[in-house]
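Trainee: Curious how this folds, go ahead:
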Amino acid sequence: MSFLHGKNILLGISGGIAAYKSAELVRLLIKQGANVRVCMTASAQQFITPLTMQALSGNPVHTELLDPQAELGMGHIELARWAELILIAPATANVLARLTYGFADDLLSTVCLASAAQLMVAPAMNQQMWKNAATQHNLQTLKARGVRVFGPAEGVQACGDTGMGRMLEPAELVQALSSCCSTNALLQGKRVLITAGPTREAIDPVRFLTNRSSGKMGYAIAKAATAMGAQVTLISGPVALECPPRVQRIGVESAADMLVATQAHATDADIFIATAAVADYTPISVAAQKIKKNADVLELAMKKTTDVLATIKLAHPQLFTVGFAAETNDVMAYARGKLERKGLDMIAANSVADGKAFDQPTNALEVVWKDGHTSLPEMDKHTLAHELLKLVAAQYHTRKPFA
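Mentor: Okay, the predicted model is just below:
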């Protein structure tokens, strides 16, 4: 059975000559057993008619933001709730820009804002428009938000130019969609516990010690794990990020707080992924009042914090545990040492030398386990999270084939 069988797929068609390919795309999706509805922009209707798409999909085509035929006249909300996947093909440079900046003045853009469904785009435009810095900036922003981008391809274009910008062929898009859906069940029903972000170690009532972690990698992993069917609990230090949909978030401040919260949820977890940058040291004592700037030198006595990762693995040896290691040098040596020393099942290591990774939209990982290693090259953190979880799921099911 196809991975697309029974999936509710909303196909968004925008105004480019590649819209003619959308008819074949609908036909192929239905052949795979998908439930397909079509949403067209006003420009798209200049290239291919709603009647054509209605005949192929077997469903009315949606074109108006406020639909008097829809329940309460709010067709965009109905579509947003119905869709499990939203694919915009073709996705013009204009549509990519509108998605980037959150426009909501037509049906397609509004549905995209109102839906929790995975959003995917198949760019199609002139090669020079594709290379334009504004378009590339918009694409990077969308990728960082978890939008999947399929294509474009290279070749002769309708305008006569040759280069990148052709929409992928319908069969290629169906394969890409199917591949995405095949990963969506990798963690079905599994309980995944994730730590993310920095911790803060108080010095006095107004000051604390912390680190440069933004939490972006951990939050991306939480979102990806949910998309793969997992029940996700996210224990997060202080970050400026929104909690991903359907994720239970527990906020903490210090390393001690993170340990307590993690211990409380580890018993029920199947997989533990520790991306948090937990403080290694904390002040021995915290001043009750704000420390005044009187002395020329301020000395702080510090003590080691309890190792959250090692403590949890020791207490729950059966828990499939994935550690993270951010290193400035000898990344692989330190990663494998940490893996063995703490008895981890896997570790994902990355270099943070020269400002890499921290608070950046991209990252690269060296993923190590007892008898294997894979390099994941630099890519946006949402895509990287999916690639990492594929490896985690594969190792988890290898170790626990009946789980």
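Trainee: make it CA atoms for all contacts and neighbour counts henceforth
Mentor: Will do.
Trainee: what separates stretch 226-235 from the chain centre, distance-wise?
Mentor: Averaging C-alpha positions (Cα atoms, centre = their mean, to the nearest Å) puts stretch 226-235 12 Å from its chain's average.
Trainee: can you give me the end-to-end distance of it?
Mentor: Using Cα to Cα, to the nearest Å, one end of stretch 226-235 lies 15 Å from the other.
Trainee: what does it rub up against?
Mentor: Residues from elsewhere that reach stretch 226-235 (Cα atoms under 8 Å, 6 or more residues apart in numbering): 183-196, 219, 222, 225, 246-252, 258, 261-262.
Trainee: cutoff 7 Å now
Mentor: For stretch 226-235, contacts defined as Cα atoms under 7 Å, 6 or more residues apart in numbering pick out 183-196, 222, 247-251.
Trainee: Can you flag the buried ones in the residues you listed?
Mentor: 183-187, 190-196, 222, 247, 249 (16 or more other Cα atoms under 10 Å).
Trainee: that older thread, restricted to strands, list the contacts of stretch 226-235.
Mentor: The strands, defined by DSSP state E, take in 191, 192, 193, 194, 195, 196, 247, 248, 249, 250, 251 from those.
Trainee: just those now: which is nearest residue 148?
Mentor: Nearest to residue 148 among the ones in strands among the contacts of stretch 226-235, counting by Cα to Cα, is residue 247 at 20.1 Å.
Trainee: Which of the three states applies to the closest residue to that closest one other than its chain neighbours?
Mentor: Closest residue to residue 247 apart from its sequence neighbours, by Cα to Cα, 6 or more residues apart in numbering: residue 232 at 5.3 Å. Classification of residue 232 by DSSP: H, G, I helix; E, B strand; the rest coil places it in strand.
Trainee: quick one more, to check against the first:
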Amino acid sequence: MNTPSSNELSRQRILVGVSGGIAAYKAVTLVRRLVEAGAEVRVVMTEAATRFVTPLTFQAVSGHPVRTTLLDAEAESGMDHIALARWADAVVIAPASADLMARLAAGMADDLLTTLCLATEAPVQLAPAMNRQMWAHPATRANRDTLLARGVTLLGPAAGAQACGETGEGRMLEPEAIAGAILEALPREGGRDLVGQRVVVTAAGTREPIDPVRFIANRSSGRMGFAIAAEAARRGATVTLIAGPSTLATPSGVTRVDVETAADMQAAVEAIESMDIFVGAAAVADYRVAAPADHKLKKDGEPLRLELVPNPDIIRGVAARADRPFVIGFAAETEHVREHAATKRVAKGMDLICANEVGEGRGFDRPDNALLLLWEGGERDLAQADKRHLAGEIFDTYHQIKQD
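Mentor: Okay, here's the model as predicted:
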């Protein structure tokens, strides 16, 4: 994850929320890093946060008065809390305590920070920080899942030594890592280059049932497809994400359709009447069981033989449409990556294929990857990088191809 350098966040307006916890002192460094990168930063603190770090400290590093209360007559006469919510390009809360997460999950607006989170249309990111037992508690886990389902992004937590003397998961990410995540989530200057474009992305794997309990699946996490959908939305596109089973949060501004099998995914794609760009990032199962059992198959000590039949080729079908969009596909290979990917691109009618080598520790269920992009008359190597960064490079290449 990259740390922003000078002017990378120029003219970006970032609201930093600080809730109560010893990690609040790290938020001072976070604000400094964001300001150094060119961002305009406003800070909102909960009452508990002021017990750990004074508002004056944040005012000194941000260059702006700090808001701490909802009903502040003097502050409301300048920038009222609704205007502040509209002002932000991004909201990041660091640290985000267990209490704050619970109140956000419940939709409460009992202080300035939670009210802003309800009133803003900007993406919201939380950097949790709490004792390891609090983070592991089922209530916190449920609150986390609720927030993720609403499109909130979680940054961390990390694992390690905690202020309480215990060791485990619950540490707030370091300020540099949080600043890097904010940079990656914001649209780049001049990056609204997909406005008016309709983008459809398939992501994650599919599950092909054997019986009501068991299924055939693969190792895909969906991270690449979700990153592509998020990047397309940041660039102004109207995005539909058709996702196989995944626990990943729906990116902000993206319409999500959940499916399970390859046939389900095909039907969802075919239901979309028109699209400008199609990105087939899903790891669709090549085969399905011909006749799944309608009851749980019992183990009897004898070999189990399953008849597998081919699944529909979704990308080939999209490429064959009369009103075909620009088609981007993926190739996950264990050997001869370039040769197999080039053959696949031509056979399926893709305009651009993104190939990567997979295997133990490579490609699947990782936040980073390396890609080889191939198109008619050109290619490009993308070095190992965060999948969010790679998503941006893919759309940059798309524009390059369209201009050639």
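Trainee: What is the equivalent residue in the second structure for the residue nearest to residue 247 of the first structure?
Mentor: Superposed on the second structure with TM-score structural alignment, residue 232 of the first structure falls opposite residue 239.
Trainee: buried stuff in the longest helix that the first structure contains?
Mentor: Identified as the longest helix of the first structure according to DSSP state H is helix 381-399. Buried residues in helix 381-399 of the first structure, defined by neighbour count with 16+ other Cα under 10 Å: 381-386, 388-390, 392-393, 395-396.
Trainee: again with stretch 369-381 of the first structure
Mentor: Within stretch 369-381 of the first structure, the residues that count as buried by 16+ other Cα under 10 Å are 369, 376, 379, 380, 381.
Trainee: ok, which pair from the residues you listed is furthest apart?
Mentor: Greatest spacing in these, by Cα to Cα: 369 and 380 (23.0 Å).
Trainee: Please say which position in the first structure residue 199 of the second structure maps to.
Mentor: Counting by TM-score structural alignment, residue 199 of the second structure corresponds to residue 192 in the first structure.
Trainee: now do residue 357 of the second structure
Mentor: Taking TM-score structural alignment, the alignment pairs residue 357 of the second structure with residue 351 from the first structure.
Trainee: Find the nearest non-adjacent residue to its match, please.
Mentor: residue 327 (5.0 Å).
Trainee: now for that neighbour: what does it line up with in the second structure?
Mentor: Aligned partner of residue 327 of the first structure by TM-score structural alignment: residue 333.
Trainee: Tell me how far that match lies from residue 227 of the second structure.
Mentor: From residue 333 of the second structure across to residue 227 of the second structure, the span is 20 Å (Cα to Cα).
Trainee: So between those two, which is more surrounded?
Mentor: More crowded of residue 333 of the second structure and residue 227, by other Cα atoms under 10 Å: residue 227, with 23 against 17.
Trainee: corresponding residue for the more buried one in the first structure?
Mentor: Per TM-score structural alignment, the equivalent position to residue 227 of the second structure in the first structure is residue 220.
Trainee: quick one: contacts for the residue lying closest to its match once chain neighbours are set aside?
Mentor: Among residues not flanking residue 220 of the first structure along the chain, residue 382 sits closest, at 5.1 Å (Cα to Cα, 6+ apart). Residues near residue 382 of the first structure by Cα under 7 Å, 6+ apart: 144, 146, 220.
Trainee: Considering those residues, which are maintained in the second structure?
Mentor: Retained contacts for the contacts of residue 382 of the first structure in the second structure, judged by both residues aligned by TM-score structural alignment, their matches' Cα atoms under 7 Å, are residue 220.
Trainee: and which of the contacts of residue 382 of the first structure is nearest residue 173 of the first structure?
Mentor: residue 146 (17.8 Å).
Trainee: what sits against that closest one?
Mentor: Residue 146 of the first structure makes contact with residue 382 under the criterion Cα under 7 Å, 6+ apart.
Trainee: show me where the stretch 51-200 of the first structure has helices.
Mentor: Assigned by DSSP state H, counting those that start in this stretch, the helices in the stretch 51-200 of the first structure fall at 75-82, 93-100, 107-114, 127-131, 133-144, 170-183.
Trainee: orientation of the last one relative to helix 381-399 in degrees?
Mentor: For helix 170-183 of the first structure against helix 381-399, the angle between stretch directions is 60 degrees (axes from the mean of the first three to the mean of the last three Cα atoms, to 10 degrees).
Trainee: now do the fifth one
Mentor: Between helix 133-144 of the first structure and helix 381-399, the angle formed by their directions is 30 degrees, by the same axes, to 10 degrees.
Trainee: Helix 133-144 of the first structure packs against which elements?
Mentor: Judged by 3 or more Cα pairs under 7 Å, 6 or more residues apart in numbering; DSSP states H and E, the packing partners of helix 133-144 of the first structure are helix 93-100.
Trainee: Give me the distance between the residue nearest to residue 124 of the second structure when sequence neighbours are not counted and residue 123 of the second structure.
Mentor: Counting by Cα to Cα, 6+ apart, residue 91 is the residue found nearest to residue 124 of the second structure once chain neighbours are left out, at 4.8 Å. Between residue 91 of the second structure and residue 123 of the second structure the distance is 6 Å, computed by Cα to Cα.
Trainee: can you check residue 185 of the second structure too?
Mentor: Residue 185 of the second structure sits 8 Å away from residue 123 of the second structure, going by Cα to Cα.
Trainee: same question, residue 342 of the second structure
Mentor: 38 Å.
Trainee: Repeat that for residue 228 of the second structure.
Mentor: Distance from residue 228 of the second structure to residue 123 of the second structure, by Cα to Cα: 17 Å.
Trainee: Show me where the stretch 301-404 of the second structure has its strands.
Mentor: If DSSP state E, counting those that start in this stretch is used as the criterion, the strands of the stretch 301-404 of the second structure fall at 308-310, 326-333, 352-357, 368-375, 378-386.
Trainee: For the fourth one, grab the matching residue range in the first structure.
Mentor: Residues 362-369 of the first structure are where strand 368-375 of the second structure lands when matched by TM-score structural alignment.
Trainee: mean deviation of that stretch from the second structure?
Mentor: Superposed on the second structure, stretch 362-369 of the first structure shows a mean distance to its aligned partners of 1.4 Å (mean Cα distance after the TM-score superposition for the first structure).
Trainee: who touches that stretch?
Mentor: Contacts of stretch 362-369 of the first structure (Cα under 7 Å, 6+ apart): 336, 345-350, 357, 373-381.
Trainee: How far does stretch 25-36 of the second structure sit from its chain's centre?
Mentor: In terms of Cα atoms, centre = their mean, the centre of stretch 25-36 of the second structure is found 23 Å from the chain centre.
Trainee: Thank you kindly, that will do.
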